[in-house]
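> Generate coordinates for the sequence data below:
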Amino acid sequence: MKKIMIAISLAAVVSACDSPSKKGADVNPFFTEYTTPYGIPPFEDIKFEHYMPAFLKGMEEGRAEINAICQNPEAPTFENTIVAMDESGKLLRKVSSVFYGLTSANTTAQLDTLSKEISPLTSTYSDDIWLNPVLFARVKAVYEKKNELGLDKEQTKLLEETYKNFIRGGANLPEEKQAILRKLNSDLSMSQIVFGQNMRNEEAAYKLVVDSEKDLAGLTSTQIANAAKAAEAAGLKGKWVFTLHKPSVLPFLQNAENRSLREEIFNAYINRGNNDNGNDNKKAVKELIAKRLEKAALMGYDDYASFVLEDRMAKNSKSVFDLLDELWTPALKKAKEELADIQKEIDKNGKNFKAEGWDWSYYFERAKKAKYDLDDSQIRPYLKLENVRDGVFYVSNKLYGVTFTPLKNVPLPHPDAEAFDCKDKDGTHLGVLFMDYFPRANKKSGAWCGSYRSQGYENGKKITPLVTVVCNFSQPAEGQPALLNADEAETLFHEFGHALHGLFKDVNYKGVGGVPRDFVELPSQVMEHWAFEPEVLKVYAKHYETGEMIPAELIEKMSQSGKYGQGFATTEYLAASYLDMDFHVLKDVSADFDVLAFEQKVLGARGLLTQIPPRYRTTYFNHTMGGGYTAGYYSYIWAEVLDCDAYQAFVETGDLFNQEVAQKFRKYVLTPGGIDDAMDMYINFRGKKPGTDALLKNRGLK
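Below is the predicted model of the structure:
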């Protein structure tokens, strides 16, 4: 009776919100076809009150579509079961793409609360599909006849993936265990949301307030101006505020002469989610690890990593640890050499202290200057944001012939974003690209690429994607240009690789649109290789004031120093990758499990330098604790083995824009989605499996 009453109340909410008597201005935008250019969501017309009714109606329609498949009196076929499933849930996808895109890039307290309300509903909706015995029986009947159906490669892959999703979704479990799985899935979904919101709230809450101008010594005029602007926004006019957003904290650690203030903000940064307050994440982590292990055991696996990796290129945890171990020793050796250089700089300046974590960035810049006569301030003037963006466009055009034309008067996910019409070399529309560059208090940290609509087909017509690249670059002072550092420029190339992957994908079925997590970074990371090639720098690296091309001697210095710092970068990355895996190969999580003691134990045992925290400590490791890269943070280095080897395919021809190689990469890697096995895709492109030599050389570890 309770379930019936809930269903009636939900239906009432949906019907009330979709009443034909409503005025046109009040119609829920999700319930109509978008009439905007390119079918872009009408972001300004979508209000908070539109989301829940759209989610509810989307789930109602999706359930009706699934029920229709189950009740079909005809024998199960590929078309009436597998394709019908793939096409179901259109409205739910429509609202989800907007909602989750905006809660990452432009959230509000209302949206955060709504995320928690929606989480158990969508978890139940998903479980109702994968644990539906009638639906599974129909899918299984088709699967068992797959060799008799005359399916092509893409259809076969869709059938195999659909069947596998049922198995991994618990369809073969007895009813009592399915009930346990449902509860675990709901709890995990909620815990991941809570973890991410805590982390974002923690970052937004912290402020390092500087009230003495002498404490700004070493900072650039732009950094000082931005801090003054942040202080004014916080009601602290006349002071300076620094936050835990990377464009604020990292330059401060790099440039601020005041060591005690560096220590303060460094400790705040590495203790996000670990302050025993309302945003503390230790409890959430413990619950996540324990419930993931419980789910793995329920599904018949020894640990959660085994459950996850079975479906990825790595296949098992041994393959992951073997790769990490191969890189750890040379990376740690290089990091110790860099630490020695840093200590020399400290000693040279007459200081009497041992280098600590808050000293690394500050003295590393000075060590780099001493070795190569190069520092960040020499490079930034040539990396104006718009020029770097045009450099990315140039590389994409040279490789694939695509063009990017600014779009005006189209809906934007945020007023700061910009939009581009992307066309193929033959003039065919590929999709729309949004780019959103600067941090906001309500934007999650980091950089990512997503979509407000994925590529697909409807009634035989291709639906082009709406791709978004979101970053958190250093924001310029008012009236000043945005000048990127080298890492930010490389990040833009990286995320653009993801964007090209989304724009070039061409599959008929949504169920084969994705690739394994440890393959997905190949398209993005391979783009990084072009960022600082002299041939490319000469095109986009122009001085923001004079327009003068970057000098050849500066390019040479960049080339010579390019691998300096890889000890630190590789070690901090590997430390986080180990941490992710170590949590998820646990076979037991005791009631008194201490997540930070565990972190210290496993990283200390490997000899991680105390001056180098892992790139993400446990309480703000959203990649793994927030989902997405769970037992998968190693994916970046796994894919780097691929991308370094792939780039060599261009280098070996003597032409970094070799058209034959570029077209093969597009055909075999960027276009087919997940139709082929990931390693098969790579071998189709390269003609062989990759080795680690190119990666080690690229990072200067060999």
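> Going by C-alpha atoms from here, please, whenever you check contacts or count neighbours.
Noted.
> Determine the longest strand present in this structure.
Longest strand in the chain by number of residues, with DSSP state E as the criterion: strand 429-436.
> and the following helix or strand past that strand, what does it pack onto?
On the C-terminal side of strand 429-436, the closest following helix or strand by DSSP states H and E is strand 448-453. For strand 448-453, the helices and strands in contact under the criterion 3 or more Cα pairs under 8 Å, 6 or more residues apart in numbering; DSSP states H and E are helix 90-105, strand 466-470, helix 486-504.
> how about this one, so we can line them up?
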Amino acid sequence: MRFSYALSIIVPMFACQPAKETAETINNPFVVELNEPVDFANVTAADLKEYGEYTINQSAQAIAEIKAVNTPTFNNVFGSFDDISNNMATASNKSFLMYWTSPDSLIRATGLAGYKRIDSLSTGIYSDKDLFNQMVSFTETDEYKALSGKKKLLVDDLIDGLEQSGVGLNAEDLAAYKKLNKEINDLTAAYATNMNTANELLVLNEVGAEGLPENFKKTYAAGESRYEVPVINATSGPIMKNAAREMTRKNYYMKFNNRASDKNLAILDSLVQKRYELAQLMGYDTYADYNLVPKMAKNPANVWDFVNGLVEASKGKAKTDLEELDQARAKSSGGVDESLDPWDISYYKNEILKNQYNVDPEEIRNYLPMDDCLDGMFAVYQNLLNLEFKKVEGGSVWHAEVDMYEVYDQGRLKGRFYLDLFPRPNKETWFYCVPLVSGKSKDGGYEVPEAMLLGNFTRPTETLPSLLSHGELSTLFHEFGHIMDKMAYEGEYSLQSGSKSDFTEAMSQIFENWIWDYETVSSFAKHYETGEVLPEETFNNMLKAKNVSSGYSSIKSLRNCIYDLNLYNLYDPNNKVSTDDLWKKIDGEMGLMDGYVEGTHPQSSWIHINTHPVYYYGYLWSDVYAQDMFSEFEKNGLQDQATGVKYRKLILANGSQRDIVEAVEEFLGRPSNNEAYMKSLGL
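This is a model prediction of the structure:
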């Protein structure tokens, strides 16, 4: 699971840094001059609390000033609102950053509390009837009637956003709406905290560790013939793909899919119920109906048609894949009549790769040390997008492992990003691009965007560099694509810095294709000990094996899509289905494999259904566009800078300043289609 964690999903369309007048008013390390970085290494919980409170007070005062305007204009209503949302979003984003990443427990708690307070103010602003009336009154003016392009879109989108945020409710219902929003945000925060603090360990002896890579064993050795493996995302692949003992795989699988289940199952039940109540309050049948209105898909019927079509297209290949996996299991077990269980899938896929294609993923890992992969990836992005990255030596960061970079366009500062790549206690456990500051025109100049790549890759040790699997390399390229999306924005208003949420993954998915190009990969894939370049024969074998189990992988993703849709589109408060039984129901309908294991609760540590409901289909929806756009690079050359700059200017720089379908069609020179996507799945 990979996605850009856009706080605008929770705080609608908020993204940027405090205006200059704030910097002149208080002395606080979070309040900086235009395009100056925060001194993260020296901030305190008191600083973070003061910053949040000041931003809230200033924002509330500025909203009051908009409502007091006698003659509404674009600038004194919508321009001013963009400034306010800009200030609030930066405070929100940086508070959340500290909550997710700070090694200091008091700063983490203060960050979460500050984020919640800002979110509460946001809910109040977006449901403020006087503010809404001021905006609507502008639409009756000659100035509005003369608007076109991005300014008209901004006005219309913002009014739509308020209408979707309870502004039309009566006083009693609005109070209920605000209460539900607060309860939902409290529940999502508790769910995430429970997930990130679930410190499960798998303890193995030498027998249980059979098949595990020696470097992996060295990393988690805890005495003679004893290994203590944390049950986290970074260890899942090495265990599930390599542990020769079925009991080891099963024990890990059970622990991994039970993280935080003692608390989060009840939280999830409450979230589903409260989101349903919120949708009903807003006049929608289901939460999915409500949630999908601003997205490309528009409504659940379109999503179901899309997902069900892919299920039918994938089933045949998935059935063949499962038969091949079962044959590999039977061969390995000497024909013993055993079932193929969910904890077997990755292991026997790995066996097929090794035995039928001569591809050993753990051997490939030796050619992918993190530092070389970063250098190689940076070279790809810099060349394609005609940008330059410069590491800031001695940059002030929140942890010693974090690095800071600046982005330049023809010598001009374009943006800033941070890399926080490895797992540590109490840090968010998945992979995200976290937006911090959004591009925006200001009186003193253009405010450049900032973002952070939050990763949980295989960490280095005293004797080993961080060695990535090819899958982790794909994740790195993907998440950095989100970073470039943020860096590339070229717009006047921060409110327009983000695209539709079911398109946003396309802008990073497209870059995963470069790791399947030997010219690209051989430029940096060198053995960490010998310096040998990854052999072309090995890479060609990887290409031949690319679609091994691709049908099953597609069905697995679709299964998650359907689960998400069942929770938020088919929920019936009078006939509730347990979130465990829902897995069984879906498996029965698909008719391929019983993927649910009794005693497990994968839904208790699945971030999407917590903070990003009705989102999972968006990965597949976006990928249709990603693979279609990649066809332009295939036609013109994967290193063709002209195509890369065209992509940057038309797609990445756009945000929501123009209709994204129009922008894609201009990039392609034709309407988009799904041919390249279906080909990429091996279907």
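> Now find how far off-centre stretch 20-38 of the second structure is within its chain.
The chain centroid and the centroid of stretch 20-38 of the second structure are separated by 29 Å under Cα atoms, centre = their mean, to the nearest Å.
> contacts for it?
For stretch 20-38 of the second structure, the surrounding residues in contact (Cα atoms under 8 Å, 6 or more residues apart in numbering) are 18, 39-40, 43, 47-48, 50-51, 396, 444-445, 447-448.
> Filter the residues you listed down to the buried ones and hand me the PyMOL line.
With 16 or more other Cα atoms under 10 Å as the criterion, this PyMOL line picks the buried residues out of the contacts of stretch 20-38 of the second structure:
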select buried, resi 18+39+40+43+47+48+50+51+396+447+448
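> Give me the buried positions along stretch 46-62 of the second structure.
Under the neighbour-count criterion of 16+ other Cα under 10 Å, stretch 46-62 of the second structure has Asp47, Leu48, Lys49, Glu50, Tyr51, Gly52, Thr55, Ile56, Gln58, Ser59, Ala60, Ala62 buried.
> which residues in the first structure does that stretch match up with?
Counterpart in the first structure of stretch 46-62 of the second structure, with TM-score structural alignment as the criterion, is residues 49-65.
> Same question for stretch 367-378 of the second structure.
Aligned using TM-score structural alignment, stretch 367-378 of the second structure spans residues 382-393 in the first structure.
> which of the residues in the matching stretch are buried?
In terms of neighbour count (16+ other Cα under 10 Å), stretch 382-393 of the first structure has its buried residues at Tyr382, Leu383, Lys384, Leu385, Asn387, Val388, Arg389, Asp390, Gly391, Val392, Phe393.
> do stretch 327-337 of the first structure as well
Of the residues in stretch 327-337 of the first structure, those buried under the neighbour-count criterion (16+ other Cα under 10 Å) are Leu327, Trp328, Pro330, Ala331, Leu332, Lys334, Ala335.
> that older thread, dump the helices and strands packed on strand 448-453 of the first structure into CSV; add mean neighbour count as well.
Below are those laid out as CSV (neighbours: other Cα atoms under 10 Å):
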stretch, mean neighbour count
helix 90-105, 19
strand 466-470, 25
helix 486-504, 23
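> how about these, which one is nearest Leu253 of the first structure?
Ranking those by their distance to Leu253 of the first structure (criterion: Cα to Cα) puts helix 486-504 first, at 15.2 Å.
> picking that back up, which of the buried residues of stretch 382-393 of the first structure fall in helices?
Counted as lying in helices by DSSP state H, out of those, are Leu385, Asn387, Val388, Arg389, Asp390, Gly391, Val392, Phe393.
> Was I right to think the last one contacts Phe404?
The reference is to Phe393 of the first structure. Yes - when contacts are counted by Cα atoms under 8 Å, Phe393 of the first structure is listed as touching Phe404 (6.9 Å).
> circling back: as CSV, the helices and strands packed on strand 448-453 of the first structure with distance to Asn349 of the first structure would be great.
Converted to CSV, those look like this (distance: least, Cα to Cα, whole Å):
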stretch, distance to Asn349 of the first structure
helix 90-105, 43
strand 466-470, 40
helix 486-504, 27
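> do you know which of those lies nearest Tyr304 of the first structure?
Nearest to Tyr304 of the first structure among those is helix 90-105; the distance by Cα to Cα comes to 25.7 Å.
> any idea which helix or strand comes after that closest one?
The helix or strand immediately downstream of helix 90-105 of the first structure is helix 109-130, counting by DSSP H and E.
> Near Leu212 of the second structure, how many other residues are there?
The local packing count at Leu212 of the second structure equals 19, with neighbours defined by other Cα atoms under 10 Å.
> Quick one: residues contacting the residue nearest the centre of the first structure.
By Cα atoms, centre = their mean, the first structure has its centre lying nearest to Trp448, at 4.4 Å. Trp448 of the first structure makes contact with Val469, Val470, Cys471, Glu495, according to Cα under 8 Å, 6+ apart.
> same check, this time on Glu490 of the first structure
Counting by Cα under 8 Å, 6+ apart, Glu490 of the first structure makes contact with Glu528, Ala531.
> Could you give the secondary structure assignment for the corresponding residue of the first structure for Leu495 of the second structure?
By TM-score structural alignment, Leu495 of the second structure lines up with Gly511 in the first structure. Assigned with DSSP: H, G, I helix; E, B strand; the rest coil, Gly511 of the first structure falls in the helix class.
> and Gly511 of the first structure, how far is that from Leu159 of the first structure?
Gly511 of the first structure is 9 Å from Leu159 of the first structure, where distance means Cα to Cα, to the nearest Å.
> Repeat that for Ile379 of the first structure.
Relative to Leu159 of the first structure, Ile379 of the first structure is positioned 51 Å away (Cα to Cα).
> If you count surrounding residues, which of the two has more?
Leu159 (23 against 20).
> which residues touch that one?
Shown here is Leu159 of the first structure, whose contacts under the criterion Cα under 8 Å, 6+ apart are Phe78, Ile82, Tyr143, Lys146.
> Asn622 of the first structure contacts Gly196, correct?
Yes - in this structure, Asn622 of the first structure is within contact of Gly196 by Cα under 8 Å, at 6.2 Å.
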